[in-house]
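1. one predicted model, sequence on top.
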Amino acid sequence: MARFEAMTSVDGKQAAVSLSGECDLAAREECTAVLMAAVDAAPQVVVDLGGLTFLDSSGVHALVTAYRAAIERGGQLSVVNAGGMVAHVLDITGVGGLLQPQDGAGDG
């Protein structure tokens, strides 16, 4: 089983979070904590899902929780580079459309 890893960098008003491995129930608390810290650090958060090989409802919950927190603070959270089954999970749950980058989000 692939281990979950998260890396965050903050540059001014944007935080970039890179997730890799499997984002499931075992990783839910870590994933939520990392995403919430990014939301606290910058108004614009871009989450790169390119390294994720698995995403379940626990990971979707973490993303939505952080998204709602960003919106409540007047910010934005979006995801980029979702592929394969991760993109499929986001699409079938409707979360993929919710977390699409807005104009300028994800531009370095």
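-> Right, received. Where do you want to start?
2. can we go C-alpha only for contacts and neighbour counts from here?
-> Fine.
3. can you map out the strands along this protein?
-> Applying DSSP state E to the chain gives strands spanning 5-11, 14-23, 44-55, 76-80.
4. now the ones you listed as JSON lines including mean neighbour count and distance to residue 32?
-> Shown next, in JSON lines, are the strands of the chain (neighbours: other CA atoms under 10 Å; distance: least, CA to CA, whole Å):
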{"stretch": "strand 5-11", "mean neighbour count": "14", "distance to residue 32": "10"}
{"stretch": "strand 14-23", "mean neighbour count": "22", "distance to residue 32": "10"}
{"stretch": "strand 44-55", "mean neighbour count": "22", "distance to residue 32": "12"}
{"stretch": "strand 76-80", "mean neighbour count": "24", "distance to residue 32": "13"}
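5. may I see these organised as JSON lines, with distance to residue 108 added?
-> Listed next are these as JSON lines, based on distance: least, CA to CA, whole Å:
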{"stretch": "strand 5-11", "distance to residue 108": "9"}
{"stretch": "strand 14-23", "distance to residue 108": "9"}
{"stretch": "strand 44-55", "distance to residue 108": "10"}
{"stretch": "strand 76-80", "distance to residue 108": "13"}
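6. for comparison:
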Amino acid sequence: MRITTSHDDSGVTRLVLTGDLDMATTGVLDDSVAAALAATSPRRLVVDAAGLGFCDSSGIHALVRARDSAQRHGASFVVDEPTGIARRALEITGLLGVLTTVTTVDGQ
């Protein structure tokens, strides 16, 4: 998995995920979330899931940990563009309604 991180002037930090989010790669997301929250203290943390090819239960758990970490740092949390298998995994686990999910984020 590859994660690209960007920050904007409105306090939004975006992590763009590309590849598979599974047991072998959840540590990469955990580390990226921790680094982004420590470096920028964003008001919103966005995980862009449009590029996820696969997401297993450990990947879903990593998204929940990311949300919890963001909230502990006073940031809102959004999963942007969950599509395909990632969206289906969120639906099956009942987390699509629990995690804030959107199809686009305008940074506001």
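-> Perfect, thanks for sending it. From a predicted model like this one, the values you see are computed outputs, not experimental measurements.
7. rewinding a little: nearest to residue 68 of the first structure among the strands of the first structure would be which one?
-> For residue 68 of the first structure, the closest of these is strand 76-80, at 8.4 Å, according to CA to CA.
8. mean shift between the closest one and the second structure?
-> Here the mean offset of strand 76-80 of the first structure against the second structure after fitting is 0.8 Å, by mean CA distance after the TM-score superposition for the first structure.
9. over in the second structure, find the residue span that strand aligns onto.
-> Strand 76-80 of the first structure corresponds to residues 76-80 of the second structure when matched by TM-score structural alignment.
10. residues touching the most centrally placed residue in the second structure, list them.
-> For the second structure, the residue nearest the mean C-alpha position is residue 47 (2.9 Å; CA atoms, centre = their mean). Neighbour list for residue 47 of the second structure: 14, 15, 16, 17, 77, 78, 79, 80 [criterion: CA atoms under 8 Å, 6 or more residues apart in numbering].
11. and the strands of the first structure: which comes nearest residue 70 of the first structure?
-> Using CA to CA, the strands of the first structure put strand 76-80 closest to residue 70 of the first structure, at 5.3 Å.
12. contacts for that closest one next, please.
-> With CA under 8 Å, 6+ apart, strand 76-80 of the first structure has contacts from 39, 43-50, 66-67, 70-71, 96, 99-102, 105-106.
13. what about the residue lying closest to residue 51 of the first structure once chain neighbours are set aside, distance to residue 47 of the first structure?
-> For residue 51 of the first structure, ignoring the flanking residues on the chain, the nearest one in space by CA to CA, 6 or more residues apart in numbering is residue 20 at 4.0 Å. Look at residue 20 of the first structure and residue 47 of the first structure: by CA to CA, to the nearest Å, they are 11 Å apart.
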